[in-house]
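Visitor: Pasting the sequence and the predicted coordinates here, then a few questions.
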Amino acid sequence: MTAQQHDRVAYPAARVGTRTWRWFLLGGIPVVIAGILLGPAAQEAVYAAFGAAAAVAVVAGIRAHRPARTLPWWLLAAGMACGALSNLAWSAALVLGGPPAGLNVINAVYYGMYLLVAAALAVLAGPGRSSALAGAAEAGIVACTAAVLAWVFLIDPVLRSRDAITGGFALVYPVLDLILLTMAVRLAVAAASLTRTHLLMLFGTGVLVLADVGYVLWVAAGGPWSGSGGSAACWMLFYLLVGAAALHPAMATDRGAAPIGGYLRSPRLTTAAKALIVLVGPAATAYAFWRDLHRQDFDLLDITVPLGAAAATGVLLVLRLSHTSTLVNRRATDLQAALDDQAALQEQMTHLALHDALTGLPNRLHLDRLVQAALSTGDAGCLLMVDLDGFQHVNDSFGHPTGDALLTEAARRLREVIGRAGTLARFGGDEFAVLLHDGDCLAAEPHARAILRTLRQPVEVDGQRLHVTASIGMRDLATAADSAEVLSDADLALYAAKAAGKDRVIAYDVTLRENQLKRIAVVDRLRGAIGTDAIQVYYQPIVSFSTGRFTAVEALVRWVPPGEATIGPDAFIPAAEDSGLIVPLGEQVLRQACRDAAVWYRRYGTLLTVNVSPRQLSEADFAARVMRALHDADLPAAALILEITEGVLVGAGAQAEQSIAHLSELRRFGVQVAVDDFGTGYSSLAYLRDLPIDILKIDRSFMPDEATGDPAQQVALVRTIVDLAHTLRLTAVAEGVETMEQTAVLQTLGCDKGQGFHYGRPAPAAKTADVLAEGVTAPAAR
């Protein structure tokens, strides 16, 4: 239900008021015109009818609109009732024998209408936007000015008129009008907002005052006591305006009546009005003095009354201006306090915009400005980009609060190392930056080494002993064009330090940028090659030491651009990993290998081994993709072996959990899992025991070879790995077998299978098919 519909349901009477106030006002205008033409007794009866209608309209408005404060409206209804009763009594008296002489009850009741209307205006103003002193001062100024005008132009002429008795009673009207006018001004000044109801009331009050002024002037000029047609019309119109104000929905100002009347409070209009008021007293006094001289009948009251009222007006103006000055000073003080608060808030926001919330260090934007300032002034310096090695593992294993504590401690240590030699900043995550203010990268290297040493020290957090290292990239400011170049080059050096093994410092060299451009070019070309015949799959045989026959082939990717030499995986696989292209590339290799191996498996029972990237395992639908590839090639799941690296299984966090879930699901369908390059990574017994693997592939660096190490030690290591694999019921496969002697050693140690150049180099599918068809047995030791 909309707000408008709610109002229609909850306040049906309000809809009546909305439709009737105009009709009440417009419908009475013809009666006003007709009433002007009637005689005194009939006019009094019409006045009574208008008063009664206004009283009924006020009561109806109270019931229809339910204003928050009903007191002013009940006072107004009582005033209208007084007007109706007194006018009805006057009409009856005129019909029965003429108007009663002197002040009587009928007059008193009629005068009571003025007082009740004035009280209603006073209560209607209520607490508003101005103080009580301001409203009283404004009302007093208007009252004094009106008193001056009333004395000079109304009271004094009436007192001098020939009908002193009637004129004396007529003088009551200016006094009552002065009260009404004072309350009307207070309402206009003090009300929080002037609604249409307020304006109708103010207009009605003005019409009544105008009628009374005309009446007094009419009587003073010798006119009949019943007044002129203009006064009669204004008296009737006054009742209509009061009734319309009560019927208007804006009488309930707390129900969303739109405030209007801002033009009435225009500073220019207010200033002009007050200037005119100041001039009224002296001008009226001068006029009264000139009039007495012209009549040759000087009256002291004609001077003292206007001057006294003018003096009172001046005092009230001074009080009002003093009050205004106090308000201005108070608001100026409040404004200054607000400006101070805003300045402090602006400073705080600027600090937050330029500093890291966790460590309080300057952030990337702040450091960028410092670097740009140093470049613009030609100052020497060096930028160090520092990245924590292994931080993600800490975050995944122990949670972000522990990670935040580690970052805070790292920031503290970096502050101690750098001191005043430079500015330390945090770029976000586990990345920090140091801007050394003096010297080049050669001079900055001792600081970089000190950073590496301090970050190698373990950190105690909530009983956990955490170990991290750092990689650092350095860039000299001397040859840089702008801050963007400095930051980009330092990032390249940091990337190189990570790629070189971490826990080290590398300074930027132009070759790093050249290598990056080459990687970008490789990625761009590779993106176009994926999905075409330029990506080819080669196969290297895996031999069983017990039978000497080929039992499996490993799929190896090759890139063969048209008209160019074959590109080995080492030249493009790292770029594919960094760019994410390894996902579509790996899927293409998997699908092609499954299609090729399907025939070999059916004919010779040859298994297929395919390497899987960690990026592929991070895909949410990896297991489904593998099963689709097997289904589309009609290759049984038991014929597929997926090769992974140790880091995929040992890592913590959601990514590692998802990888393990994928592999566990595939193993339930019969797919086997092999750990590639075993012995060069974590080599944790826990993951060998608990995680979903079937095969250990011993890294080629352990193959016995006098040229690369102590053969006896190498043999001992291989024996340990083979025994470990057999103990855990895993198959041991040796990689990098290149000689007959290595084959003999592996057979002696009980290794299950071998793979290497001794058994065959990687070859295209057609050549591999020929080898498998010939039933070639691998060379064995004699």
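Guide: Now that the structure is in, tell me what you want to look at. Since the model is a prediction, treat every value here as computed from it, not as a measurement.

Visitor: use CA for all of it now, contacts and neighbours both
Guide: Noted.

Visitor: How many residues are close by M349?
Guide: Per other CA atoms under 10 Å, the neighbour tally for M349 reads 12.

Visitor: From A343, how far off is it?
Guide: According to CA to CA, to the nearest Å, M349 and A343 sit 10 Å apart.

Visitor: And for F550?
Guide: Computed with CA to CA, the distance linking F550 and A343 is 80 Å.

Visitor: neighbour-wise, which of the two wins?
Guide: Comparing F550 with A343 by other CA under 10 Å, the one with more neighbours is F550, at 26 against 12.

Visitor: My read is that the more buried one contacts Y539, right?
Guide: No. With contact defined as CA atoms under 8 Å, F550 and Y539 do not form a contacting pair (11.9 Å).

Visitor: Could you name every residue contacting both of those two?
Guide: Between them, F550 and Y539 have no joint contacts when contacts are counted by CA atoms under 8 Å, 6 or more residues apart in numbering.

Visitor: what's the helix ranked longest in the chain packed up against?
Guide: Ranked by number of residues, the top helix in the chain under DSSP state H is helix 301-354. In this structure, helix 301-354 packs against helix 132-150, helix 267-295, helix 364-377, with contacts taken as 3 or more CA pairs under 8 Å, 6 or more residues apart in numbering; DSSP states H and E.

Visitor: another one to put next to it:
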Amino acid sequence: MMPSQARTGGDDSLHRWYLGVGAAALVGGALLPPAVRVWVYVALAASLVVAVAVGVRRHRPVWPATWWLMAGAVAMSLLAQVGWALAMGPTGVPRFPSVGDACYLIMLVLTASSIYWWVRPAERRGGAVDAGIVALGAGAVLWTLVVAPMLFNGRFTGLRLGSYVLYAGLDLLILVLTVRVVVISRVRTPAYRLMVVAAGLLVATDTTNYVLLLAGTSHDTLTALGWLGVYLLLGGAALHPSMARSTGSMPANPSPASRRRLATYVSLTVGVSALSIVSFAAALPASQSARLIVPGILGAAMSVLLIVRLSQLATLLNRRTHLDGLTGLGSRVVLQDRLDEVSPQHRVLLLVDLDGFRDFNDAFGHQAGDAILVETGARVRAQVPTNATVVRLSADEFAVCAPAADDDRDGSNMAERILAAVHRPYRVRGLAARRFGASIGAVALPAGQPCAPALRDADLALRVARTGGGDQVAVFDPAVHAERLANAELVAQMHHAVEAGEFEVHYQPIIDLATGDVAAAEALLRWTRPDGTRIPPDRFIPLAEQGGAITTIGAWVLRQVCTDLRRLWSEHQVAVTVNVSAHQLRDPLFAAHLLSLLDTSAVPGRALIVEITETVLVTSVADAATVTAQLQQLREHGVRIAIDDFGTGYSSLAYLRELPVDILKMDGSFTAHQIDNGGTREIAFIRAILDLSRSLGLVTIAEAVETDTQAHRLRALDCNLAQGYHFAKPGPVADLHTLLHKHSRPAPVTAGP
């Protein structure tokens, strides 16, 4: 429900009262003498200014520019009425020129500006051809009925003639801009319709006024009804609740060959041809004018046929744009048009993705794949209401926009029916029966509201269904969208954080369990915002991996670690371990850059230990040669390689055999659970990891040691090294220097026996 519609019913009735009272004033005012009628004009104009102000205040349109311009135009109209009233002569006709004439000119300019700004500035494209056609047709009518007689009959001269021609030109501009709005605006609200009718009535009334002036007949009553009607319609539009969503709309992209548009083009063509024939006939002798009739009629007929032919071509092109050539379903354009409609009904949007189709298509070819898609489209169509819109969005992705049943507002029941239909075996000539699953994302579309984000929300739900293993239905959860927005914002802030110096490297000592000496330290990244807020590493590092920011952040960490290592190594001979991501290792120049950093910092390779996770080993299979080459190049220069979180991933003995690895870092979950609470089996598993490490000549580091009991048991199991809060918390490099000064003999990290 729109905010303006959520208020009490007073808003809905106010515009009716205004239109009712105004209609009474319109009828009564038209019957009054000219000297009195002008003050009725003034009263109605003043009420319109108030109506616009009240409407903008109550309904708060998102794009109010056109309404304020309209208010300015009405205010100038009010001043024009006052000016004409003060300039009224004894005959009841205002003297010319007067202040009223200048104000009326400004009023026309502001009205044209208001209509021009009906659509947001960034969304003005479109409608130029239609507006040009109307300009030519209406211009021909205006020239024949108004401008040409004014210029050539000698009734008006000088400034009065110039002002009348200028007024007529501005009326034509208002008509053309109104047509443009009708063509490109997607809204069809009551307020919109009232405004369009008011603009048309203004142009029609002014034109009638000019024609009657030229004829020298009385025109007061007729034109008074027209102008008062314009005020009345605009006031009703301003007070109607729908005025809040009647401006600022995006282009509607209507069908270029609609019957209404075709009829308009044909009417204008015939009308202009008829006016041309009449004008020539009036200007030439009777003997000559008859010769123009047949060519004129033939020319008009040719123009009409050309319009019809072009409309047929446009219809054909439009069909190709709106239909999927393979399945006969609608296209994305059709779906977008449905979503752009503000429906009075609750609706649902479903995105259906065929699981496993791409593999099937690659294995058996496009002909078999096309048969599956055609059958899937038919099955989806059969499971939804007849008034639903079913389209094919991409290769194997379909979409359904359908009215929501009272017992199925989120569309989950409809999605389950589609899922069951897809599960049935597919029979393709020459192949055994095949079964497919489907991932379906569903989102509810509330009644009476625009559905601009619907596709995005349904796609988020579809991703949830896919990541959950497929062959399931996921309903859009606003919390998921909010989390994604927060994550995207956090990724954007990371790049700024590097430049702003919000990141800091902390170091946690690694202890030799046999001697208690500091053997090394692990570099850990910390992020503190200027307001003191700390972002946990497990919050931002995975997002940095996903969003690509990890490459920039990782490069900064390596530079900072190499800078800190210069003193740590020269004073204490302490090595530092640092995590490297899969994104960094895929760069063929990574090892060269890192070795260059070490050389610039005057730090030997053995002072640095590069940590990689088991996930890197698995996800980088396609880049195994590159990863291995990078690690081998580093190891040849003394840099040691450690596998972090060992025991929780999917690495195998083959990785330990083929990759140049020196250190295993046993995941902290073994320390926290299996040592404290484990029985014989759990302790045996830890002992197996330690035995494996020793047999391969590797060093083992136990992570997350938090109690003396854990340290004692690891020592009893002959574990080499350990780190955790039991020994020291991570801290700035200065804290590490303080701790190292207490130990005269650092214990080097070396390979196992």
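Guide: Right, received. Where do you want to start? Given the structure is predicted, the values throughout are model-derived calculations rather than measurements.

Visitor: TM-score for the pair, please.
Guide: Between these two chains, after superposing, the TM-score reads 0.47 (TM-score structural alignment, normalised by the length of the second structure); 433 aligned residues with a CA RMSD of 5.1 Å.

Visitor: Okay, strands next: where are they in the stretch 551-700 of the second structure?
Guide: 575-579, 608-613, 640-646, 663-666, 699-702 (DSSP state E, counting those that start in this stretch).

Visitor: Likewise for the second structure?
Guide: Across the second structure, reading from the start of the chain, the strands by DSSP state E fall at 347-355, 389-394, 397-403, 437-445, 472-475, 503-512, 518-528, 534-535, 575-579, 608-613, 640-646, 663-666, 699-702, 721-722.

Visitor: What distance separates the opening and closing residues of stretch 529-536 of the first structure?
Guide: Taking CA to CA as the measure, stretch 529-536 of the first structure stretches 10 Å from start to finish.

Visitor: thinking again about what came up before, L310 of the second structure is nearest to which of the strands of the stretch 551-700 of the second structure?
Guide: strand 608-613 (64.2 Å; CA to CA).

Visitor: Which elements pack onto that closest one?
Guide: Taking 3+ CA pairs under 8 Å, 6+ apart as the contact cut, strand 608-613 of the second structure packs with strand 575-579, strand 640-646.

Visitor: most centrally placed residue in the first structure?
Guide: Computing the C-alpha centroid of the first structure and ranking residues by CA atoms, centre = their mean puts M349 first, at 14.7 Å.

Visitor: and the gap between that residue and R426 of the first structure?
Guide: M349 of the first structure sits 18 Å away from R426 of the first structure when distances are taken as CA to CA.

Visitor: What about Q713 of the first structure, how many residues nearby?
Guide: Neighbourhood size, Q713 of the first structure [other CA under 10 Å]: 12.

Visitor: which parts of whatever helix or strand it lives in are buried?
Guide: Using DSSP states H and E, Q713 of the first structure maps to helix 711-727. With burial defined by 16 or more other CA atoms under 10 Å, the residues of helix 711-727 of the first structure counted as buried are Q714, V715, L717, V718, R719, I721, V722, D723, L724, A725.

Visitor: do stretch 598-610 of the first structure as well
Guide: Residues of stretch 598-610 of the first structure classed as buried under the neighbour-count rule (16+ other CA under 10 Å) are A598, V599, W600, Y601, T606, L607, L608, T609, V610.

Visitor: Pipe these into a markdown table and attach secondary structure and distance to R475 of the first structure per row.
Guide: As requested, these are arranged in a markdown table below (DSSP: H, G, I helix; E, B strand; the rest coil; distance: CA to CA, whole Å):
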| residue | secondary structure | distance to R475 of the first structure |
| --- | --- | --- |
| A598 | helix | 53 |
| V599 | helix | 56 |
| W600 | helix | 55 |
| Y601 | helix | 55 |
| T606 | coil | 53 |
| L607 | strand | 51 |
| L608 | strand | 47 |
| T609 | strand | 44 |
| V610 | strand | 41 |
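
Visitor: Pick the one among those residues closest to L526 of the first structure.
Guide: L526 of the first structure has its nearest neighbour among these in V610, at 20.0 Å by CA to CA.

Visitor: and the closest one, what does it touch?
Guide: Contacts for V610 of the first structure (CA under 8 Å, 6+ apart) come out as E554, A555, L556, L590, A593, L640, I641, L642, E643.

Visitor: hmm, 10 Å instead?
Guide: Contact analysis of V610 of the first structure by CA atoms under 10 Å, 6 or more residues apart in numbering lists 539, 553-557, 586, 589-590, 593-594, 640-644, 673-674.

Visitor: hang on, the earlier thing: can you give me the angle the longest helix of the first structure makes with helix 267-295?
Guide: Helix 301-354 of the first structure and helix 267-295 are oriented at 170 degrees to each other (axes from the mean of the first three to the mean of the last three CA atoms, to 10 degrees).

Visitor: now the strands for the stretch 151-300 of the first structure?
Guide: Counting by DSSP E, counting those that start in this stretch, the stretch 151-300 of the first structure yields no residue ranges for strands.

Visitor: Fine by me, thanks again.
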